[in-house]
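>>> what follows is a predicted protein model with its sequence.
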Amino acid sequence: MVQLTQALAAILLATGAVAHPGKSINKDILRRQAHLDHPERRSVQSCKRGLVDSGWVREQHMRREARLHELRVAAGFAKPHELVRRDPAEAEASFGEAAACTLDPESTEGPYWVTGELIRSDVLTGEKGAITHLDINVIDTTTCSPVTDAYVELWGTNATGVYTGVQARGNGDGSASAVTTNALRGIQPTGSNGTASFITVIPGHYVGRTNHLHTIIHHGATKLPNNTIQGGTISHVGQFYVDQTFLAQVEATSPYNINTQAITKNANDMLFNMAKQGGDDPVMKISLIGSKIEDGLYATIDVGVNPKARQMPQPVNMWTEKGGIPVPNSPWTGYPDSCRYCGFGTRPPKEKRVDEARDAE
């Protein structure tokens, strides 16, 4: 698998892969490759036995079934007594076959990360689209136990492929209207089972990238009186994706179908291809709440992290009561035309992090 990954990385580097408009992702490819090659790399799969034996997998399976049923009952598509359960043994057998990873960022934070977001589960703020109830399950791959004291940050585009809280030429039509809203951005703490829950939408596509959600995992942060977090460390920077067949069905619904930006499919997205290597699967597991997409969706994904890892993503803006304001000296300032992170060879060496081999001891 590593040899195949290295071959893919070489091809992507040779083609000068481009993600967001005007930005080469060669540095991101190299960083992901270094992660895959790391001798101490561990995924959720490596914790399968412990998580199964502890009962966590069975408990999560039953909780997810109950949550989907709860959503169906609330939407009028099922009766309270109609819950049908799958054999938990089947869920235990298949658990960990596909899971997110640890050590290095799975992918770049991108040019549109806005720090200072609010702690809230419903991040819609009036946005329309395929409404998605998303459970993100965070697992410590050094102890094989759920992470119960972290904050999960989530953000993505709206249905027409525009990020809020920022203004940039590559962000939709580049208008300033998006700066004044923090829609589809938020933070949630993990609960006793390691789960953080959001209500968002399936993100729309934009030039150069397939549809994806961004996430950052915070540890040791302090909740402030204004309902934001401060301090702590970041162990994981990743992106979540959607199965291409299902994504095509979403794109056919309103308002996705009025998005005129060029579509990049998963198979042609360089970061998606790298994220799929090494036994990982960054694709969310999605179920219909009703009979069609417009009735709402329930999605889950498991993310393995090493809480001692130290990643240093860089925000472009900070959210305030006045909207998104520039972060001084951000390397993303001026994206996609003049930022320090624009183009090949401009990103600094791998971010400082603790040595994973030492941390695992």
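Received the coordinates, thanks. Numbering: from 1, shown residues only.
>>> from now on I want contacts and neighbour counts done on CA atoms only, so please keep to that.
Fine.
>>> Gly191 - nearest residue in space that isn't next to it in sequence?
Thr148 (5.4 Å; CA to CA, 6 or more residues apart in numbering).
>>> where exactly do the strands run in the stretch 201-350 of the chain?
Applying DSSP state E, counting those that start in this stretch to the stretch 201-350 of the chain gives strands spanning 213-219, 222-223, 229-230, 233-240, 285-288, 297-305, 317-320, 323-326.
>>> circling back: helix, strand or coil for the residue nearest to Gly191?
coil (DSSP: H, G, I helix; E, B strand; the rest coil).
>>> show me the contacts for it.
189-195 (CA atoms under 8 Å, 6 or more residues apart in numbering).
>>> could you dump the strands of the stretch 201-350 of the chain to CSV with mean neighbour count and distance to Glu65?
Output for the strands of the stretch 201-350 of the chain, formatted as CSV (neighbours: other CA atoms under 10 Å; distance: least, CA to CA, whole Å):
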stretch, mean neighbour count, distance to Glu65
strand 213-219, 22, 23
strand 222-223, 12, 31
strand 229-230, 16, 31
strand 233-240, 24, 21
strand 285-288, 16, 10
strand 297-305, 23, 10
strand 317-320, 20, 36
strand 323-326, 19, 38
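>>> in addition, the following structure is provided for comparison:
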Amino acid sequence: MTGNTEEHTTPQPEGPAHKRNMTRRKVVVAGGAAVVGVGAAGALAMSASADEATEATSTESASATGTAAETCYKLTSETTEGPYYIDADKLRQDITEDNEGIPLTLQLKVIDAATCKPVVDAAVDIWHCDALGLYSGYESFSQGGGTAPTDAPTDAPSGTPTDIPTGTPTGEPPSGGGGGGHEEPTSDTRYLRGTWKTDKKGCVTFTSIFPGWYQGRTVHIHTKVHVDGEWTDAGYEGGQTCHTGQFFFDEESVLLSAEVEPYSTSTTTRTTLTEDTIYDQSGTTGGLLKLKYNKKNISKGVIGSITMGVDTDATNDGTS
């Protein structure tokens, strides 16, 4: 993450700098057993929460009696894709790759917001930074937030500079913070990234770590939902991206995580949830996760869950 991109230290406006042909999307299979695993719906040990199940049941009953043309879930907010999406993630549920951090189980459910029915066989991508704010594939661009070096120079210049520039700056502003065009990967690492298939209940579960933070952004996870494609021996092909969004964590959980290593070694100024320029402050609709953890010992692990209401007929690739 350079200082010139979203996932860095300087905010930037989002822009449609990188376009993709979404009609022929392919996900590269990581190993011969990956596709076989995709077909094993029994491997997805996730179910809707009790309150979601109750809400879905009541709304479906209303629709069945013809009393409502209403939706049972609001459309989940669309957000920027960001510069660090890689359109060839591994088909897997466990994306940790031995990264250090608080264990995170992410339980997602994808619902058609117009019908309240589960979206089956959708491809769901997630990706996020590590505990110190670095993204796989882009370490050379990353600032991160590790412990400050102990061998800082002692002969730093002093005094006031005499050659301060004057005038109004011209050209494009520096990138960073909120979005920006896509950046091509600079390494082959792919930790904390993955793609998996929703089951007959529209559910998918990922295993990861609680994300860290970097300057200009609150703690978050990126996601995409792809529909109308085909699962083949080569992965997932065709269809369109109907949702591009981000998941967020409440302040209490982030403050508790900041007391646990390696998060506690970060020297980066943290952007709070209310200060973030991407989160729209709308709660669940905006991507705020429902979290479960031991407040006295968050290091034991966190379970985050959310139901995403999507428009399966729309194309929302997050680049505009």
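Sure, I can see it. Just so we're clear, the structure is a prediction, and the values are computed from it rather than from any experiment.
>>> quickly find the element holding Ala7 of the first structure.
helix 2-14 (DSSP states H and E).
>>> ok, Thr200 of the first structure next?
Assigned by DSSP H and E, Thr200 of the first structure belongs to strand 195-201.
>>> one more: Val35 of the second structure?
Per DSSP H and E: helix 33-38 holds Val35 of the second structure.
>>> which bit of the first structure covers that helix?
The counterpart of helix 33-38 of the second structure in the first structure, using TM-score structural alignment, is absent.
>>> the following helix or strand past that helix vs strand 302-310, what angle?
Tracing the chain C-terminally past helix 33-38 of the second structure and defining elements by DSSP H and E, one meets helix 50-64 next. Between helix 50-64 of the second structure and strand 302-310, the angle comes out at 20 degrees (axes from the mean of the first three to the mean of the last three CA atoms, to 10 degrees).
>>> buried stuff in helix 50-64 of the second structure?
56, 59-60, 63 (16 or more other CA atoms under 10 Å).
>>> next one: that helix to chain centre, how far?
For helix 50-64 of the second structure, the gap between its own C-alpha mean and the chain's C-alpha mean amounts to 28 Å (CA atoms, centre = their mean, to the nearest Å).
>>> just the strands in the stretch 1-150 of the first structure please.
114-115, 131-140, 145-146, 150-156.
>>> picking that back up, what's the average distance of the strand holding Thr200 of the first structure to the second structure?
By mean CA distance after the TM-score superposition for the first structure, the fitted strand 195-201 of the first structure averages 0.7 Å away from its aligned residues in the second structure.
>>> and which of the buried residues of helix 50-64 of the second structure is nearest to Gln246 of the second structure?
Ala56 (22.9 Å; CA to CA).
>>> list the residues that contact that closest one.
72, 116.
>>> same check on Gly126 of the first structure?
Ala183.
>>> quick one: what's aligned to it in the second structure?
Match for Gly126 of the first structure (TM-score structural alignment): Asp98.
>>> same question, Gly110 of the first structure
Using TM-score structural alignment, Gly110 of the first structure pairs with Gly82 in the second structure.
>>> how much space between its match and Gly229 of the second structure?
23 Å (CA to CA, to the nearest Å).
>>> between these two, point out the one with more neighbours.
Using other CA atoms under 10 Å as the criterion, Gly82 of the second structure and Gly229 rank with Gly82 on top: 24 against 19.
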